[in-house]
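Asks: sequence first, predicted model second:
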Amino acid sequence: MSIDASEMDGPSGTSGQSGGVSGDLAAQLGELARELQQEDDLDTVLAGIVQAAVELIPGAADASISLVTGRTIEAKIASGVLPRRVDALQSSTGQGPCLDAAYEHRIVRVPDLSTETRWPAFCSGAVELGARSMLSLQLFVEGDRMGALNLFGARPDAFDLESEQIGLLVAAHAAVAFADSQKISQLKEALMSRQLIGQAEGILMERYKLSAQQAFLVLTRASSSSNRKLREVAEDLTISGEIAGVKRPVR
């Protein structure tokens, strides 16, 4: 069985005479990694990756980082309007290179969308939108959610073996940065929730002379009876001074 070079599980070629990464590119990737490590806002991290992809990957006129859940694609960050429209088209048709990259292959290269036969419903619409060639690379798989880096060429055959190799390097940096940013975001969210709950407990303890355990019990009961998250109940109390549906806490 023959293997389509555009759907291999790794770069199907090398860059430069020695097959390695040039010194300039290595320096640029190193600088990208340092810049991303200093950011803890996910959207800022992803925007930096998209910008770097357009600047560093040969043939890339536009780029996006897309999140895939089921057969639905969301362009989380995009360099322009075209990537968002193409992602919406892949979602509506249920087919396309981004979905294949997320589910089946690390790399999917589409030399010419006007002659591509793998996704007929998608390709005809993509050409009408202005896309001529694409390169999609898997970023991560996290349960039923996946991520992909999508590159768009303004002409047929915009991407070559060098594009694949550099694309994989950028995607590797992107995957690490995405994971680190997610962890930081989750830690911040947990800390913020704990702070809000602590403030709400303090209000109840002072107002009704409750112990910390009793105050927490009041919050959990309010959360259960209102079918709302504990953090939301605590936030309402710190803002309004009241807990909806609770007139007097039970001691």
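Replies: Thanks, I have it.

Asks: contacts, neighbours, all on C-alpha from now
Replies: Will do.

Asks: show me where the stretch 1-150 of the chain has strands.
Replies: For the stretch 1-150 of the chain, strands defined by DSSP state E, counting those that start in this stretch occupy the ranges 62-69, 72-78, 107-110, 133-142, 145-153.

Asks: is it possible to export those strands to a markdown table including distance to Val54?
Replies: Listed next are the strands of the stretch 1-150 of the chain as a markdown table, based on distance: least, Cα to Cα, whole Å:
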| stretch | distance to Val54 |
| --- | --- |
| strand 62-69 | 6 |
| strand 72-78 | 11 |
| strand 107-110 | 16 |
| strand 133-142 | 12 |
| strand 145-153 | 8 |
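
Asks: and those strands as a markdown table, adding mean neighbour count and distance to Ser181?
Replies: Shown next, in a markdown table, are the strands of the stretch 1-150 of the chain (neighbours: other Cα atoms under 10 Å; distance: least, Cα to Cα, whole Å):
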| stretch | mean neighbour count | distance to Ser181 |
| --- | --- | --- |
| strand 62-69 | 26 | 15 |
| strand 72-78 | 20 | 14 |
| strand 107-110 | 27 | 24 |
| strand 133-142 | 24 | 14 |
| strand 145-153 | 26 | 14 |
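
Asks: between those strands, which one is nearest to Asp43?
Replies: strand 72-78 (7.2 Å; Cα to Cα).

Asks: just checking, what packs against the closest one?
Replies: If contacts are counted by 3 or more Cα pairs under 8 Å, 6 or more residues apart in numbering; DSSP states H and E, strand 72-78 sits against helix 42-56, strand 62-69, helix 81-93.

Asks: alongside the first one, take a look at this:
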Amino acid sequence: MLPATTRPRLLGTRPDLDGWLAAAAGRWHAADDADGVVHAVVGDLAALLPADAAVSVVVRGTGRRPRDPVASAPGAATLDAAQVAGGQGPLLEALGGTPAGSADLLQDPRWPRLACTAAATALPTATCLPLDTGREVLGALSVYATGEVPERATLAPVAVHAALALRSVQRIEHLAVALASRDVIGQAKGVLMERYRITAEAAFGILTRASQDTHRKVRDVAALVTETGEAPGDPRSADDGR
């Protein structure tokens, strides 16, 4: 984090953020996992804002459903949760791929359900931007404040770099999971081949059939086989491929 005297300001005249953003993006890309990226983005951006502002990130999860927000202040998390629950607000627009915001959520006719929450959190102004990689929207970055919020044009490159870092780390996580799954499935196939004197194809058939019957992932079934040495179900019901 930059010392306070050298941090660019995110209000008023648009500052040159190149140096700060390059350093921040490097940290985001180096995060251990997707949660680490999100927390780093929130923390780094919040450090540049006035005390009356708050940052939050909402990432899309399974089935594109919004996950719980990660926020620099409880008020921002409350606003995010209210929008997801109520089905309206600038956050929902951003999650759909459209930047949105409001100079006064207390009186904005587009999202009347947010007025009470905005008043309770004392964060009536908002700017919400999609975390858009250019191919997909991974979530949304929001800045809420009591007073002025940074211009959308100032926050846009931050949102883009955050989205790219998040996608990069997600891909690494997915690759690691895929490799681990391949390894454990291979081990399970070996156990079944040895135990029942069957081919690799027949062993994989046992795993996939058990996966379907138990509504579990093939990797989870394979892990159970490697732990117990036992085949799920009755392997004699499968074509042994001999």
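Replies: Thanks, I have the structure now. None of the values given here were measured: they were computed from a predicted structure.

Asks: isn't Val218 of structure 2 up against Ser211?
Replies: Yes - counting by Cα atoms under 8 Å, Val218 of structure 2 does reach Ser211; the two are 5.2 Å apart.

Asks: these two: which has the busier surroundings?
Replies: Val218 (21 against 18; other Cα atoms under 10 Å).

Asks: show me what that one lines up with in structure 1.
Replies: Aligning on TM-score structural alignment places Val218 of structure 2 opposite Leu230 in structure 1.

Asks: which non-adjacent residue is nearest that match?
Replies: Closest residue to Leu230 of structure 1 apart from its sequence neighbours, by Cα to Cα, 6 or more residues apart in numbering: Ser223 at 5.3 Å.

Asks: then Gly241 of structure 1?
Replies: That would be Ile203: by Cα to Cα, 6+ apart, it lies 7.9 Å from Gly241 of structure 1.

Asks: pretty sure the one you found belongs to a helix, no?
Replies: Yes - counting by DSSP: H, G, I helix; E, B strand; the rest coil, Ile203 of structure 1 falls inside a helix.

Asks: any idea what it aligns with in structure 2?
Replies: Checking with TM-score structural alignment, Ile203 of structure 1 has Val191 as its match.

Asks: so its match makes contact with Gly229?
Replies: Yes - under the criterion of Cα under 8 Å, Val191 of structure 2 makes contact with Gly229 at 6.5 Å.

Asks: so these two - more neighbours on which side?
Replies: Neighbour tally, Val191 of structure 2 and Gly229, criterion other Cα under 10 Å: the higher count belongs to Val191, 20 against 14.

Asks: how many residues are close by the residue mapped onto Gly30 of structure 1 from structure 2?
Replies: Gly30 of structure 1 maps onto Ala22 of structure 2 when the alignment is built from TM-score structural alignment. Neighbour count of Ala22 of structure 2, defined by other Cα under 10 Å: 13.

Asks: kindly report the same for Glu136 of structure 2.
Replies: 12.

Asks: contacting residues around it?
Replies: Glu136 of structure 2 sits next to no residue when contact means Cα atoms under 8 Å, 6 or more residues apart in numbering.

Asks: could you do the one 5 residues further on as well?
Replies: Residues in contact with Leu141 of structure 2, defined by Cα under 8 Å, 6+ apart, are 55-58, 94, 128-131, 159.

Asks: checking the residues you listed against structure 1: which ones persist?
Replies: For those, the subset whose aligned partners also touch in structure 1 (both residues aligned by TM-score structural alignment, their matches' Cα atoms under 8 Å) is 55-58, 128-131, 159.

Asks: let's have those in JSON lines, adding distance to Asp33 of structure 2.
Replies: Converted to JSON lines, the kept ones among the contacts of Leu141 of structure 2 look like this (distance: Cα to Cα, whole Å):
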{"residue": "Val55", "distance to Asp33 of structure 2": "20"}
{"residue": "Ser56", "distance to Asp33 of structure 2": "18"}
{"residue": "Val57", "distance to Asp33 of structure 2": "15"}
{"residue": "Val58", "distance to Asp33 of structure 2": "15"}
{"residue": "Cys128", "distance to Asp33 of structure 2": "23"}
{"residue": "Leu129", "distance to Asp33 of structure 2": "22"}
{"residue": "Pro130", "distance to Asp33 of structure 2": "20"}
{"residue": "Leu131", "distance to Asp33 of structure 2": "17"}
{"residue": "Ala159", "distance to Asp33 of structure 2": "18"}
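
Asks: wait, which of those is closest to Gln170 of structure 2?
Replies: Leu131 (13.4 Å).

Asks: to Gln95 of structure 1, which of the strands of the stretch 1-150 of structure 1 lies closest?
Replies: strand 72-78 (9.8 Å).

Asks: with structure 2 superposed, average distance for the closest one?
Replies: Mean deviation of strand 72-78 of structure 1 relative to structure 2 after superposition (mean Cα distance after the TM-score superposition for structure 1): 3.6 Å.

Asks: tell me the gap between that strand and the middle of its chain.
Replies: Between the centre of strand 72-78 of structure 1 and the centre of its host chain there is 8 Å, according to Cα atoms, centre = their mean, to the nearest Å.

Asks: between that strand and strand 62-69, how many degrees?
Replies: Angle of strand 72-78 of structure 1 versus strand 62-69, following axes from the mean of the first three to the mean of the last three Cα atoms, to 10 degrees, is 140 degrees.

Asks: hmm, who's touching strand 72-78 of structure 1?
Replies: When contacts are defined by Cα under 8 Å, 6+ apart, strand 72-78 of structure 1 is touched by residues 43, 46-47, 50, 62-68, 83-84, 87-88, 90-92, 94, 99.

Asks: and stretch 116-136 of structure 1, how far from the chain's centre?
Replies: 22 Å.

Asks: residues in structure 2 aligned with it?
Replies: Using TM-score structural alignment, stretch 116-136 of structure 1 pairs with 108-128 in structure 2.
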